[in-house]
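**Q** Any chance you can model this:
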Amino acid sequence: MARVLPMLGLAHLDRPFDYLVDQAMDADAQPGTRVRIRFAGRLVDGYLLERRASSDHGGKLAWLERVVSPEQVLTPELVELTHAVAERYAGTTPDVVRLAVPPRHARVEKAEFAAPPAEEPVEAELSRWADYDGGVDFLSALRDGLHPRVAWQARPGEDVATRLAELASVVAAAGRGVVIVVPDQRDLDRLEHACAELLGDWCVTLAAGLGPTARYRRWLRVLRGSARVVIGTRSAVFAPVRDLGLTVVFDDGDPSLDEPRAPYPHPREVAVLRAHQTASALVIGGFARTAEAQALVESGWARNLVAARDVIRGDMPRIEGVSDDDRRIAGDPLARSARIPNIAFDAARRALAEDRPVLFSVPRRGYLPSVACGRCREDARCRRCHGPLQMNERGDLTCRWCGRPENRFVCPNCGGTVVRARMVGDKRTAEELGRAFVGVPVLTSAGDKIVDDVPPGARVVVATPGAAPRAEGGYGAAVLLDTWAQLDRQDLRAAEEAVRAWMAVATLVRPHTDGGRVVIVADAALTPVQALVRWDPVGFAGHELGLRRELAFPPAVTMASIDGPPAAVAAFLGMLELPAGVQQLGPVPLPLGVRAPAGLDPSEGIERVLLRTAREHGRGLAAALRAAQVVRHARHEDTAGIRVQLDPPTIG
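**A** Next up, the predicted model:
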């Protein structure tokens, strides 16, 4: 007899079912294999979880239709992990399994796989870790097979890829497995290059960009023990490495790590669950720090791994904030016309005179990505979906959300027909800087045209957050523009994301001892700006966490969002039996900037309800939401389009 998990994705069927196994399939029908079963009269996919001599089911059992493959892809550790993630995020185990196990490719399974490398990995030179307080003890704990858990604060200008490769070499040399998760392909390419030098064939890369066949081939290498180190993006956190010794999630605040598929698990939280289940080490790192990582430190579950202040001061560039009312830019015509004060131009001119590149960071791509009515200054919005309008170089207006052209703008507030720029994008900024720095090459990096590296020499680079290319030896100066657009967003994480973006830019600039300079056009008295000027991400994360405790926002509390059409949301709430102490907020219209649930039109009036409870009661809220999902699917209620999400990345 076999216990099988059907891949149905329905909450009331999220459990194993018993099936009889034919003698011909007995050898192949092993735990972890893919199978086909007949369920409710139709053939569906499933995973065989367990072989048993008898069944608890009193009725007649159906037969297993066939074993799709004898490859045991769903390991016992993955079964435990996917079930824990489903419970944590009020989802279903099949949905998590789809994230953890890539689709099968039969030809790949039948191909011959190379044996594990004959030579063992060799530890790299690790002297740079001694600059971090407790760094030597941390490495010793990794060598000894212990499970230290740290929040690593990378130094300004740190070669992160090399440091991560060094950690992987320490653990792999001890014969244990490593998983390293980074936000995007650019980070992954640098990490792959660093790991290739230290680990060779013991390291494999997992990313969606590989294509399904190549990805499955590499995933099988890990499963079969031919590789000990896995590096990759989001879903690599589930990689089936043997004897896991270390999991790393770097830059956990990057929005690229937000999973868009149900039940929307964040790799950081998956890594925390996995480290707990496997008694393995965990590193959550970054140049900035999230409130979630700080909460782990303040709870005592993890500890700080930071460099001494004198080391940080020696690494960082000179950073200064310049506000609009600063006496140094009073009456400055450049500040009024081009949003760039003279002090920032001076920093750029000095760097260019020394034949060094200069980086200008702007928060949005495009020409004029946000416009307002020229008469009443009301934001210009699309008549169809209420999304923000933008203007291209030709003066055409289109919606940033639905792409609909606006051929004749009329302000619904005052009747005005003329628009003005509310925000300037990278293209318009590059145009202005090209006129300001005549004869200097101007390069843009944003959207789908991202530049990875720029050659040495005097040039101006205009980039959006996360798209700034690296410069050999570092930029001579960087200027952070339109910071109000990052800080004024109606979002819980606006300040946190702004600090993360600013520090990512500042770490590309040379140290102040080599003339590196950063000018941030913002009020230097603001707490986020001070965090950058002092380079104190730990203090800022503690400040943010304190504010969220006062206001009862995540991660100080557990919060769930229920999004969907008003009638469907009301019906779902009627099925929900909330534990004591859960507070309901809303319903309210879905906040601007939050994506609508899949298949729904934002113009159709989508609502959001937030549920909030104390952190220690978070599992109770998740269990209540799972129970409501069971009732919803079992009754076939009209709740189509509902999205249930624990700790949503955007609250609004």
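**Q** alpha carbons only for contacts and neighbour counts from here, please
**A** Fine.
**Q** which stretches of the stretch 401-550 of the chain form helices?
**A** Under the criterion DSSP state H, counting those that start in this stretch, helices of the stretch 401-550 of the chain are mapped to 426-436, 483-487, 494-506, 527-533, 537-551.
**Q** Now do the buried residues in the fourth one.
**A** Buried residues in helix 527-533, defined by neighbour count with 16 or more other Cα atoms under 10 Å: 528-533.
**Q** Going by distance to residue 211, which of those residues wins?
**A** residue 532 (39.1 Å; Cα to Cα).
**Q** Tell me which residues touch the closest one, please.
**A** 319, 499, 502-503 (Cα atoms under 8 Å, 6 or more residues apart in numbering).
**Q** Another sequence for comparison is provided below:
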Amino acid sequence: RVDAALTALLGEGHHVLLTADAGPEARYRRWLAVSRGAVRAVVGTRAAMFAPVQDLGLVALWDDGDSSHAEPHAPMPHARDVLLLRATEERAAFLLGGLIRTVEGAQLVETQWALPVDATREAVRAAAPLVRTIGDGDQARDGAARAARLPSLAWQVARDALLRGPVLVQVPRRGYVPRLACERCREPARCGKCAGPLELTDGSSAPQCGWCGRPEAAWHCQECGGFRLRAQVVGARRTADELGRAFPKVPVRTSGRDGILGAVTGTPALVISTPGAEPVAEGGYAAALLLDGWALLNRPDLRAGEETLRRWTGAAALVRPATEGGTVLVLAEPTLRPVQALVRWDPAGHAARELAERAELGFPPVSRMASVTGSPAAVAALVELARLPEGAAVLGPVPVSGDRPGGPRGAGDAPAGEHRERMLIRVPPGSGAALAAALKAAQVARTALKQTDQVLVRIDPLDIG
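**A** Okay, here's the model as predicted:
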């Protein structure tokens, strides 16, 4: 969409698009055109942060809270940090845009490194949809919510909106039923071989492990001996099946990892999407249902609230304004801070409060922090070798998420059956470079001592759970 907008603004041949989809030959040809000064503007994904634009005048980044802006390979740069350095070194303008303000963006404003560019409250009210909430207590009293996943108000909002246009349904999890539990004692159902979580891939197959893929047709609960399973988390495809049966005459379309839709027409339809894969609707959606808010808010992560608000706002922004009947229904406790920020459409206020709490607790981005992950002996050896700067606080060790029963697996998690630990090292502001140098020297010393156990070191990790 940005490529098309730049073409309309500048005309053909005045900018290049740098993405992996272009292929290596086309990408290298465009890279040479930029480095030689034949093209003065570049738009692209994460790797475009290194594009050798001559006489750089402006760097711009959209939605810096999106995890795709963080490079997963060493040295793991974030596009925001790289562009900040380039803007400073080359004396260029820096523009950070998005539907929400991240804590890092709020810190730039707080320190007066950047100035806020905000719409007036009148403009926000004119463009924003009406946001309504349904809390856990309301769902507990609703018979329809106990029998199905959607309370009566959600069915009513969807039914009325389908008379006027498409309805977006955001589901936090992909798949059919990605998490199962014992029906009797609610204990998570796990694989008998690797202890991975059991899941259903469709409505007729047997449960299988989400880690090793082993089927578990004869599963029984290790806690209570039960043999019956219940859905602990419902995925996008199961939601599409349920809504398709509830609205048999309405087309149902899905958008997610298996296939992302770019756009949909303005005719009535149900669009089931995972966060970040929402297609743009012609004329905007008549309504949006944001399901299973607890699945996003209850993640054991420092950024859970910020990330939840980012995903909700991304979906709500595709809905028509309230003056045109646009409605967003959030299934989450109304008193929670991200829910209130969405209702008031106040992401800047949410970011400012998050920043104040981080400052009080000494978490990034106010302080600098490093995570050290590996086997217990390797982590202990590296921290012992490191000459940490004055004021450093060592937190942990704790098992990484892949070792925790029921915990989600992610980058750097231990393979099944292997135990790993993580230690966090926190230093005051201004000591980040000294911390990085100390950990680098310790890694070099481990190599000289022929300690071969791998240790992953990350500075200011995105996920602090």
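**Q** sorry, back to before: need the max-distance pair from the buried residues of helix 527-533 of structure 1.
**A** 528 and 533 (8.8 Å).
**Q** And the strands in the stretch 351-465 of structure 2?
**A** Using DSSP state E, counting those that start in this stretch, the strands assigned to the stretch 351-465 of structure 2 run over residues 368-374, 393-399, 421-427, 455-459.
**Q** What range does the first one cover in structure 1?
**A** Okay, so that is strand 368-374 of structure 2. Aligning strand 368-374 of structure 2 against structure 1 (TM-score structural alignment) gives residues 558-564.
**Q** Other residues contacting the matching stretch?
**A** 553, 569, 590, 596-597, 606-615, 617-618, 641-648.
**Q** same thing with stretch 136-156 of structure 2?
**A** Residues contacting stretch 136-156 of structure 2 (Cα under 8 Å, 6+ apart): 289, 329, 331-333.
**Q** May I see the buried residues of that stretch?
**A** Those would be 139, 144-145, 150-151, 153-155, for stretch 136-156 of structure 2 by 16+ other Cα under 10 Å.
**Q** so of the residues you listed, which ones are in helices?
**A** 139, 144-145, 153-155 (DSSP state H).
**Q** okay if I get the residues you listed as a markdown table plus distance to residue 261 of structure 2?
**A** Shown next, in a markdown table, are those (distance: Cα to Cα, whole Å):
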| residue | distance to residue 261 of structure 2 |
| --- | --- |
| 139 | 31 |
| 144 | 31 |
| 145 | 29 |
| 153 | 28 |
| 154 | 24 |
| 155 | 24 |
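**Q** Going by distance to residue 442 of structure 2, which of these wins?
**A** Once Cα to Cα is applied, the member of those that ends up nearest residue 442 of structure 2 is residue 139, at 53.5 Å.
**Q** distance of residue 457 of structure 2 from residue 164 of structure 2?
**A** Distance from residue 457 of structure 2 to residue 164 of structure 2, counting by Cα to Cα, to the nearest Å: 52 Å.
**Q** And for residue 56 of structure 2?
**A** With distances taken as Cα to Cα, residue 56 of structure 2 is found 47 Å from residue 164 of structure 2.
**Q** again with residue 232 of structure 2
**A** As for residue 232 of structure 2, its distance to residue 164 of structure 2 is 33 Å (criterion: Cα to Cα).
**Q** For the counterpart of residue 483 of structure 1 in structure 2, give me its contacts.
**A** Under the alignment (TM-score structural alignment), residue 483 of structure 1 pairs with residue 293 in structure 2. Contact analysis of residue 293 of structure 2 by Cα under 8 Å, 6+ apart lists 172, 330-332.
**Q** Could you dump those residues into CSV with distance to residue 256 of structure 2 added?
**A** Listed next are the contacts of residue 293 of structure 2 as CSV, based on distance: Cα to Cα, whole Å:
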residue, distance to residue 256 of structure 2
172, 11
330, 20
331, 20
332, 22
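**Q** For those residues, pick the one with the most neighbours.
**A** residue 330 (25 neighbours; other Cα atoms under 10 Å).
**Q** My read is that that one contacts residue 132, right?
**A** Yes: if you go by Cα atoms under 8 Å, residue 330 of structure 2 and residue 132 touch, sitting 6.3 Å apart.
**Q** on average, how far is the match of strand 368-374 of structure 2 from the matching bit in structure 2?
**A** Following the fit onto structure 2, the mean deviation recorded for stretch 558-564 of structure 1 is 1.0 Å by mean Cα distance after the TM-score superposition for structure 1.
**Q** residues in structure 1 aligned with stretch 25-41 of structure 2?
**A** Under TM-score structural alignment, stretch 25-41 of structure 2 corresponds to residues 213-229 of structure 1.
**Q** Provide the aligned range in structure 2 for stretch 251-267 of structure 1.
**A** Alignment of stretch 251-267 of structure 1 against structure 2: residues 63-79, by TM-score structural alignment.
**Q** which other residues reach that stretch?
**A** Counting by Cα under 8 Å, 6+ apart, residues outside stretch 63-79 of structure 2 touching it are 45-46, 49, 61, 80, 96-100, 102, 307, 310, 458.
**Q** can you do 6 Å?
**A** Stretch 63-79 of structure 2 is contacted by residues 46, 49, 97-98 when judged by Cα atoms under 6 Å, 6 or more residues apart in numbering.
**Q** first to last residue in it, what's the distance?
**A** 11 Å.
**Q** repeat for stretch 631-641 of structure 1
**A** End-to-end distance (Cα to Cα), stretch 631-641 of structure 1: 16 Å.
**Q** Stretch 415-430 of structure 2 too?
**A** Across stretch 415-430 of structure 2, the terminal residues are separated by 36 Å (Cα to Cα).
**Q** want to throw the contacts of stretch 63-79 of structure 2 into CSV with distance to residue 23 of structure 2 and neighbour count?
**A** What follows is the contacts of stretch 63-79 of structure 2, written out as CSV (distance: Cα to Cα, whole Å; neighbours: other Cα atoms under 10 Å):
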residue, distance to residue 23 of structure 2, neighbour count
46, 15, 18
49, 18, 23
97, 28, 14
98, 28, 15
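**Q** Now for those: which two are most distant?
**A** Using Cα to Cα, the pair of the contacts of stretch 63-79 of structure 2 lying farthest apart is 49 and 98, separated by 17.2 Å.
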